[in-house]
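[1] Next come a sequence and a model predicted from it.
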Amino acid sequence: MLKLEHVKKQYKDFHLDCSLTVKPGMITGLIGANGAGKSTTFKAVLGLIRTESGMVELFGKRPEEITPEDKERLGVVLADSGFSGYLSIRDLIPVLKAMYHQFDQTYFEEQCRRFELPMTKKIKEFSTGMKRKLQVLAAISHHADLLILDEPTAGLDVLARDEMLTMLREYMEIEGRAILISSHISSDLEDFCDDIYMIDHGQVILHEETDTLLNEYGLLKVDGKQYERLDKTYVLRSRKETFGYSCLTNEKQFYQENYPDIVVEKGSIDELIMMMVRGDRS
C-alpha cells in the first residue's frame, strides 16, 4: 500500500529520516511526542513538502506515476486542516461529490445521523469532536483503500475517541484496506493498531507488532546490586530512579525465568516510549 525508504527532509533545527511500510489489511500506528516528525512524515507522503532524498511508493507507484484515480483511493485527515467553518454539512455534500467520483452520499448522510452531526448547522459552531468525526467521515465515504490520519483523536474526550475508533474499525471490515494513523495519545492505539512505529526527533527508533510490544516487552525494576549483576544482553534502555534502575527489555520472559527475585512489569506503550526516548542505551 505505502512504503517509505529513508525519506529525508531538513529544516533549520529538525531533520527527518523516515522508513516505514503499510501493508494491505493492516492498521499501522506512528507514535511519538508532539514535534517528533509525525506530521512532516505525512506531508512527505502526500507530496505537500519537497524532500531532499529517499523513496515514497504509493500503491506500488512512484509519485510521478500517481494518477488522479490513484489519489481518489486515498482518504486523508491532517492535523492542521479542515473544512471552511462557514459551510454546513448540507453545503459540503456537493463539494465532496465533485471531488470524489465514488462518494457515497447515502452512507455519508446515514453516518452523520448516527454520530449526531447536524446537517444545517455551520461547521464553525461544531465542537472539536464533531469536526474530527466529520473529517474522518468525509475521508472514508468515497470508498478509499488507504486512510492517512494525522492525530484524528487529538482534543477528543473518551466517548468521542471511542466513537472515532469504532468508525475506523468498521471501515477495516472490507478486505484489502489499510490505515496509517498517528497519535501522541499512544493508549488509543494499543488495542487498535496491528503494528507501531515509534518516531523521535525525525528518526524511527522502534518498529514492532503491537502484540509483541504488549507481550514481550517489559520494565525491570531493580536496585543497585541487582542492576550490577543483571545480564544486560536484552536490555534496550535503562534509567536511574530513586529506588535503583528501570530497564526496558524486549525479552521479558528471559528475566522472569532467570531472575525470579526482580520485579518485571508489563509496561504500557507510554512507558515504553518514555524509556526509548529518555533512557540510556545499555
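    Nice, I can see it.
[2] When you work out contacts or count neighbours from here on, use the C-alpha atoms and nothing else.
    Noted.
[3] Which parts of the chain are strands?
    2-10, 15-22, 27-31, 53-58, 74-77, 146-150, 178-183, 195-200, 203-209, 218-222, 235-240, 245-249, 263-265, 280-281 (DSSP state E).
[4] can I get those strands in a markdown table with mean neighbour count and distance to Val95?
    Formatted as a markdown table, the strands of the chain follow (neighbours: other C-alpha atoms under 10 Å; distance: least, C-alpha to C-alpha, whole Å):
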| stretch | mean neighbour count | distance to Val95 |
| --- | --- | --- |
| strand 2-10 | 18 | 27 |
| strand 15-22 | 19 | 29 |
| strand 27-31 | 26 | 29 |
| strand 53-58 | 17 | 25 |
| strand 74-77 | 21 | 15 |
| strand 146-150 | 25 | 20 |
| strand 178-183 | 24 | 24 |
| strand 195-200 | 23 | 34 |
| strand 203-209 | 15 | 37 |
| strand 218-222 | 23 | 49 |
| strand 235-240 | 19 | 50 |
| strand 245-249 | 24 | 50 |
| strand 263-265 | 17 | 51 |
| strand 280-281 | 14 | 52 |
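[5] Just tell me which of these ends up closest to Lys121.
    Lys121 lies closest to strand 74-77 among the strands of the chain, at 21.3 Å (C-alpha to C-alpha).
[6] ok, second structure coming up, stack it against the first:
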Amino acid sequence: MLEVKDIQKTYPKFKLDCSLEVKQGQVTGLIGQNGSGKSTTFKAILGLIRIDGGSIMLFDKPISQLTVADKEDVGVVLADSGFSVFLTIKDITPVLSNLYSNFDKEFFSKQVDKFELPWNKKIKELSTGMKVKIKILVAMSHGAKLLILDEPTAGLDVVARDELLDILREFLEKDEDNSILISSHISSDLESLCDDLYMINQGKIVLHEDTDVLLSEYGMLKVNEDQFAKLDKDYLLKVKKESFGYSCLTNQKQFYLENYPDLVVENGNIDEVITMMSRGDK
C-alpha cells in the first residue's frame, strides 16, 4: 500500500535517510525519540516537503502522480493540524461534505454522538481528547483506505487513549484491507495495535521487527562485570554501562535463558528498545 524507499532530506543540523513499508491490511508503527525524524518522514510521505532523493509509492503510484480521488483514500492526523478553533462540529460538517466527495455524513454523525462530542461548542472550548477524536473521525469519514497518524495519543489521559484505540480498531474492522501508519511515544498503544514496528534514530531506520517477535524474543540482560566478561556477545544488539555492570539488549532471549540460567533476563518492551537502540553502544 505504501513503500518509502531510501528517501533523503537534508537540513542544516539533521539528515533523513529512511525506508519503510506499510502492507495492505496491517498497522505499522514508527517509533523513536523526539527529533528522531518521525514527523519529517510523515511530511515527506504526504508531499508537504520536497525530498532530496529516494522514492515514495502510494497505491502503486509515485506520490507526484496521485489523483484527487487517490488523495481522498488517505486520512491524515498531524499534531500541528486542525480546524479553526472558533468553529463547532456543526460548522465543519457541511465543509467536510463539500471537501470530500465520499464524506459519510451519517457515519460521522453517529460517531460524534457515540463518543459524546458536543455539536455546538467551539473547538477551542473542547478538551485535548475531544479535539483528537474529531481529527480521527474526520480522517475515517471519507472512505480512507490508509490512515497516517502522527502522535495521535499525545497529551491524552488513559481513558481517552483507550477510546481512541477503539476508534482505530473499528476502522480496521470496517474493511480488512484498511491500513494504518502511526507514530507514538506511548509503548502500550503500539504494542496492542501494531503488526510491525520501525524504529528511527537520528534520521535513520535502526530496527524493523514484527511486534509479537519483539515482545516474545527480545530481552534485557542485567549483568555484573564478571558475568559480562564471560558472556557470549554474538547475540547482543546494544550494551549500556550501568552502576551495577551492564544492561544488554538481545533479540535472542531464549539463547541466554538456556545457556546462562543464573542471569537476570527480563522480557523486552518498546520503551527499553527505544532507549537501548538510541543510547546503547554496539
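    Cool, got the structure. From a predicted model like this one, the values you see are computed outputs, not experimental measurements.
[7] Could I get the TM-score for this pair?
    For this chain pair, the superposition-based TM-score is 0.98 by TM-score structural alignment, normalised by the length of the first structure; 281 aligned residues with a C-alpha RMSD of 0.7 Å.
[8] Out of the strands of the first structure, which gets nearest to Ala138 of the first structure?
    strand 74-77 (7.9 Å).
[9] average distance between that closest one and the second structure?
    Its aligned residues in the second structure lie a mean 0.4 Å from strand 74-77 of the first structure after superposition (mean C-alpha distance after the TM-score superposition for the first structure).
[10] Return the residues in contact with the residue at the greatest distance from the centre of the second structure.
    The C-alpha centroid of the second structure is most remote from Asp226, which lies 39.2 Å away (C-alpha atoms, centre = their mean). Residues near Asp226 of the second structure by C-alpha atoms under 8 Å, 6 or more residues apart in numbering: none.
[11] So it versus Tyr246 of the second structure, what's the distance?
    From Asp226 of the second structure across to Tyr246 of the second structure, the span is 10 Å (C-alpha to C-alpha, to the nearest Å).
[12] what ranges do the helices span in the stretch 1-150 of the second structure?
    Using DSSP state H, counting those that start in this stretch, the helices of the stretch 1-150 of the second structure run over 38-45, 68-72, 89-99, 105-114, 128-140.
[13] got these as JSON lines, with mean neighbour count columns?
    Formatted as JSON lines, the helices of the stretch 1-150 of the second structure follow (neighbours: other C-alpha atoms under 10 Å):
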{"stretch": "helix 38-45", "mean neighbour count": "21"}
{"stretch": "helix 68-72", "mean neighbour count": "14"}
{"stretch": "helix 89-99", "mean neighbour count": "14"}
{"stretch": "helix 105-114", "mean neighbour count": "14"}
{"stretch": "helix 128-140", "mean neighbour count": "21"}
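[14] what residues does stretch 1-20 of the first structure touch?
    For stretch 1-20 of the first structure, using C-alpha under 8 Å, 6+ apart, the contacting residues are 21-24, 37, 40-41, 44-45, 50-60, 146, 178, 197, 201-204.
[15] returning to what we had before: tabulate the strands of the first structure (JSON lines), appending distance to Arg161 of the first structure.
    Shown next, in JSON lines, are the strands of the first structure (distance: least, C-alpha to C-alpha, whole Å):
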{"stretch": "strand 2-10", "distance to Arg161 of the first structure": "26"}
{"stretch": "strand 15-22", "distance to Arg161 of the first structure": "23"}
{"stretch": "strand 27-31", "distance to Arg161 of the first structure": "15"}
{"stretch": "strand 53-58", "distance to Arg161 of the first structure": "28"}
{"stretch": "strand 74-77", "distance to Arg161 of the first structure": "15"}
{"stretch": "strand 146-150", "distance to Arg161 of the first structure": "14"}
{"stretch": "strand 178-183", "distance to Arg161 of the first structure": "12"}
{"stretch": "strand 195-200", "distance to Arg161 of the first structure": "19"}
{"stretch": "strand 203-209", "distance to Arg161 of the first structure": "22"}
{"stretch": "strand 218-222", "distance to Arg161 of the first structure": "27"}
{"stretch": "strand 235-240", "distance to Arg161 of the first structure": "32"}
{"stretch": "strand 245-249", "distance to Arg161 of the first structure": "29"}
{"stretch": "strand 263-265", "distance to Arg161 of the first structure": "27"}
{"stretch": "strand 280-281", "distance to Arg161 of the first structure": "34"}
